[in-house]
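1. one predicted model, sequence on top.
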Amino acid sequence: MASVAQSPYTKEQISAWLRGLLTIAWCDGDYDLQEQKLIADLTKDLSVDDQQTLSYQSIEPEELANALGDDVKTGENFLRTAVLVAIADGIYSTPEAELLHQYSEALGLKIEALNSLEHTLCKPNGEEPQAQVTGNAAPLVSPPQPQADLLHPLKDWLDGMDIHDPSVARFICKMVPPQCPFERDIKLFGHKVVHIPPLCKLNPLYEQLVGLRFRALSYLADECHEDISEFI
């Protein structure tokens, strides 16, 4: 898939970047058949250039850091996309939190805004019976009202993400759903066992996901002159 826009990143950087995002998406092992198909489609369709198709392999923090290099802005932009991939399904799990921390350390970055994500979102919400906890994964829930401002630094940091590469932009458009998924009930033997609320109600960072997806779409359409109809 050719693009008019020139990426500021090398092919090695983009390959490592996308492998890092896929590693985040896989790390908690909590994915259904639809999510497995999505990952398979991503690894098949996403390409670093017209000839080279991205093959999925997990990437260790040291390898990622060596590939991305020492540029702070590049490292921060990778971490922003990694956070948004981690929370895209409305679940922020312990394995995801640990891997993000390892990536951040390997890149030599200490992002204070990430502390609010770890302290306010990686917890079960006992006050919301519809927020089902599975294994080490906790539904993303807004913190109690007196602490609501704790998420503002994280939101501001995520909103600072600029899109400069078509492969990363396509990944974002595929990973982030185009609209808030409908709520649904999970039934067993005809009885409701769990209610899953809409992602937009469950995820207090949904606006950041939607905003990043919009910027990715705008970049592909306006700067790369690509047809974005498949993402809408």
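-> Good, I have the coordinates.
2. every contact and neighbour count from this point should use C-alpha atoms.
-> OK.
3. residue 3 contacts residue 221, correct?
-> No. Taking contacts as C-alpha atoms under 8 Å, residue 3 lies outside contact range of residue 221: 10.0 Å.
4. show me where the chain has its strands.
-> Assigned by DSSP state E, the strands in the chain fall at 91-93, 137-139, 184-188, 191-196.
5. redo the ones you listed as a markdown table? Include distance to residue 158 and mean neighbour count.
-> Rendered in a markdown table, the data for those read as follows (distance: least, C-alpha to C-alpha, whole Å; neighbours: other C-alpha atoms under 10 Å):
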| stretch | distance to residue 158 | mean neighbour count |
| --- | --- | --- |
| strand 91-93 | 16 | 26 |
| strand 137-139 | 19 | 21 |
| strand 184-188 | 29 | 11 |
| strand 191-196 | 26 | 12 |
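6. can I get those in CSV with distance to residue 18?
-> Formatted as CSV, the strands of the chain follow (distance: least, C-alpha to C-alpha, whole Å):
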stretch, distance to residue 18
strand 91-93, 19
strand 137-139, 23
strand 184-188, 31
strand 191-196, 29
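7. now residue 218: how far from residue 4?
-> To residue 4, residue 218 is 14 Å away according to C-alpha to C-alpha, to the nearest Å.
8. who's more crowded, those two?
-> residue 218 (17 against 12; other C-alpha atoms under 10 Å).
9. list the contacts for that one?
-> By C-alpha atoms under 8 Å, 6 or more residues apart in numbering, residue 218 lies in contact with nothing.
10. okay, it and residue 157: tell me how far apart.
-> Taken as C-alpha to C-alpha, the span from residue 218 to residue 157 is 20 Å.
11. ditto for residue 34
-> 30 Å.
12. so which of the two has more stuff around it?
-> residue 157 (17 against 9).
13. verify the stated contact: that one with residue 113.
-> Yes. Applying C-alpha under 8 Å, one finds residue 157 in contact with residue 113, separated by 6.8 Å.
14. structure two is appended below for comparative analysis:
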Amino acid sequence: MTTSQMPYSQVQISAWLRGLLSVAWADSDFSASEKNLLQELTQSPELHSNINLEELKPITPSELAEALGKDPKITQNFLRTAVMIAMVDGMYSQTEDDLIQQFCVALGQEIKPIVELRKKIEALPGKEHHPDLLNPVKEWLDRLDIHDKRLAHFLCKAIPAQCPFERDVILFGRKVMHIPAMCQINPLYDQLVGLRFRAMNYLADDCDEDVSKYC
């Protein structure tokens, strides 16, 4: 793995994972699937992290800022993955947003689409369906730069290849209900799938890697 394929230092990668763990834990709902994913990521040879999950503790905003540095490209990319982790289940809680905003302050950055989204939601008169509200957030996520091999592997591992959870519930030979696909309940699913596809292309085209395991 060349230096050009790993522009982030090991300190930055470790802090990055701790930051994502902090976001996953922010809503006090650290599910078994989230723990399994983080376990896989921390021990992943592709990420060259080799971190014990039991020792991987949440990170403070000041610790994160010290580790990531001041490069706005790096800090914005981290914030994009943090928002992705917060929204991957189709929900974005107030506690997750509070922590991400603390990260923003410490990093000297602002997620303008999230700030504007919050203002618009607060100004809504009711709970009507407003599908266009998330368009600025989608555009911001689409600008995530993939130029680190470990980040590309993280995206391929963290984002499912197919819409999860879609299945029929069959009891005694009869279908009693249908659980919809994630793409039907998560308005950002297209962006997540797009990021995964770009990550796979980066690994295949720029790093000459076999990505069949992610297909």
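-> Yes, it's here. Note that the coordinates shown come from a computational prediction; the quantities given were computed from them, not determined experimentally.
15. quick one: the helices in the second structure?
-> Here the second structure has its helices, by DSSP state H, at 10-26, 32-42, 61-68, 72-87, 94-107, 112-123, 135-142, 149-158, 182-185, 189-201.
16. so the fourth one matches what in the first structure?
-> Residues 72-87 of the first structure are where helix 72-87 of the second structure aligns, taking TM-score structural alignment as the criterion.
17. what's the offset of the matching stretch from the middle of its chain?
-> With C-alpha atoms, centre = their mean, to the nearest Å as the basis, stretch 72-87 of the first structure stands 8 Å off its chain's centre.
18. now that stretch: buried residues?
-> Going by neighbour count (16 or more other C-alpha atoms under 10 Å), the buried part of stretch 72-87 of the first structure is 74-87.
19. turn those residues into JSON lines, columns for distance to residue 40 of the first structure.
-> Listed next are these as JSON lines, based on distance: C-alpha to C-alpha, whole Å:
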{"residue": "74", "distance to residue 40 of the first structure": "26"}
{"residue": "75", "distance to residue 40 of the first structure": "26"}
{"residue": "76", "distance to residue 40 of the first structure": "26"}
{"residue": "77", "distance to residue 40 of the first structure": "24"}
{"residue": "78", "distance to residue 40 of the first structure": "21"}
{"residue": "79", "distance to residue 40 of the first structure": "22"}
{"residue": "80", "distance to residue 40 of the first structure": "23"}
{"residue": "81", "distance to residue 40 of the first structure": "19"}
{"residue": "82", "distance to residue 40 of the first structure": "18"}
{"residue": "83", "distance to residue 40 of the first structure": "21"}
{"residue": "84", "distance to residue 40 of the first structure": "19"}
{"residue": "85", "distance to residue 40 of the first structure": "16"}
{"residue": "86", "distance to residue 40 of the first structure": "17"}
{"residue": "87", "distance to residue 40 of the first structure": "19"}
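20. which among those residues gets closest to residue 103 of the first structure?
-> Lowest distance from residue 103 of the first structure to the buried residues of stretch 72-87 of the first structure (C-alpha to C-alpha) belongs to residue 79, with 7.8 Å.
21. what separates the closest residue to residue 49 of the second structure other than its chain neighbours from residue 130 of the second structure, distance-wise?
-> Residue nearest to residue 49 of the second structure in three dimensions, not counting chain neighbours: residue 42, with 5.7 Å by C-alpha to C-alpha, 6 or more residues apart in numbering. From residue 42 of the second structure across to residue 130 of the second structure, the span is 38 Å (C-alpha to C-alpha).
22. neighbour count winner among these two?
-> Using other C-alpha under 10 Å as the criterion, residue 42 of the second structure and residue 130 rank with residue 42 on top: 22 against 9.
23. show the contacting residues for the more buried one.
-> Applying C-alpha under 8 Å, 6+ apart, we find residue 42 of the second structure in contact with 17, 49-53.
24. what's the distance between it and residue 17 of the second structure?
-> Distance check for residue 42 of the second structure against residue 17 of the second structure: by C-alpha to C-alpha, it reads 8 Å.
25. could you do residue 62 of the second structure as well?
-> Distance from residue 62 of the second structure to residue 17 of the second structure, by C-alpha to C-alpha: 15 Å.
26. who's more crowded, those two?
-> residue 17 (23 against 13).
27. tell me, how many residues neighbour residue 41 of the first structure?
-> 12.
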